[in-house]
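Peer 1: Sequence plus predicted model, see below.
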Amino acid sequence: MRSGSVAEITAVRIVEGRIVELTFADGSIRVVDLAPFLWGPVFEAIAVDDELFAQVAVDSELGTIGWPNGADLDPDVLHGDYEPAQTSEQLPK
């Protein structure tokens, strides 16, 4: 588990599209649409490639989910405890 983390993800399951069900170490389960978080260079391919997105897995070292290309997401944001610094909807058009 990450030092100082409020939330630790222990399981992930794809529901449909870019929506996942996340199980946390505190026993809570969240259904999260990851689409707004999948922007920027490291997430470009994950956002559009279903096969790559399907490779999402729990990274037990970091206590979050990640992909083989090294991309990961903040588990505290996914748990709903914090707002992300910025999402794709907040980018200038």
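Peer 2: That came in fine, so what should we check first?
Peer 1: CA only for contacts and neighbour counts going forward, please
Peer 2: Fine.
Peer 1: now P36, what's its secondary structure?
Peer 2: helix (DSSP: H, G, I helix; E, B strand; the rest coil).
Peer 1: count of residues packed around it?
Peer 2: 13 (other CA atoms under 10 Å).
Peer 1: For the helix or strand containing V32, name the packing helices and strands.
Peer 2: V32 is part of strand 29-33, with elements assigned from DSSP states H and E. When contacts are defined as 3 or more CA pairs under 8 Å, 6 or more residues apart in numbering; DSSP states H and E, strand 29-33 sits against strand 19-24, helix 75-79.
Peer 1: another one to put next to it:
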Amino acid sequence: MHDLLDVTVVKPMQDHWLALSFENGENRLLDVKPLLSKKPFEPLQQWHVFEQAYVFAGTVNWPGNIDIAPETLYERSVAA
């Protein structure tokens, strides 16, 4: 388990991937597709929603009060 790290930059990428930068300087990539079938994340299946990702309060958010916890982002992502 890692210390809780804030996300500082998010960039939506093709095929529902996110490029993430964390406060420790690490750049990581996250495949969001495995989450898209879960109820709160279903709207992200639509590219026009997914591409609106932004950083707020140290994590990735989307319109509609959708977010992913920073520890989940880190643990499920891979080094870029």
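Peer 2: Yep, it's here. In this text the structure is predicted, and so the values were computed from the model without any measurement.
Peer 1: picking up where we left off before, can I get the helices and strands packed on strand 29-33 of structure 1 in CSV with distance to V31 of structure 1 and mean neighbour count?
Peer 2: Below are those laid out as CSV (distance: least, CA to CA, whole Å; neighbours: other CA atoms under 10 Å):
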stretch, distance to V31 of structure 1, mean neighbour count
strand 19-24, 4, 18
helix 75-79, 9, 20
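Peer 1: Whatever residue of structure 2 lines up with V42 of structure 1 and N65 of structure 2: what is the separation?
Peer 2: Under the alignment (TM-score structural alignment), V42 of structure 1 maps onto P40 of structure 2. Applying CA to CA, to the nearest Å, the value for P40 of structure 2 to N65 of structure 2 is 9 Å.
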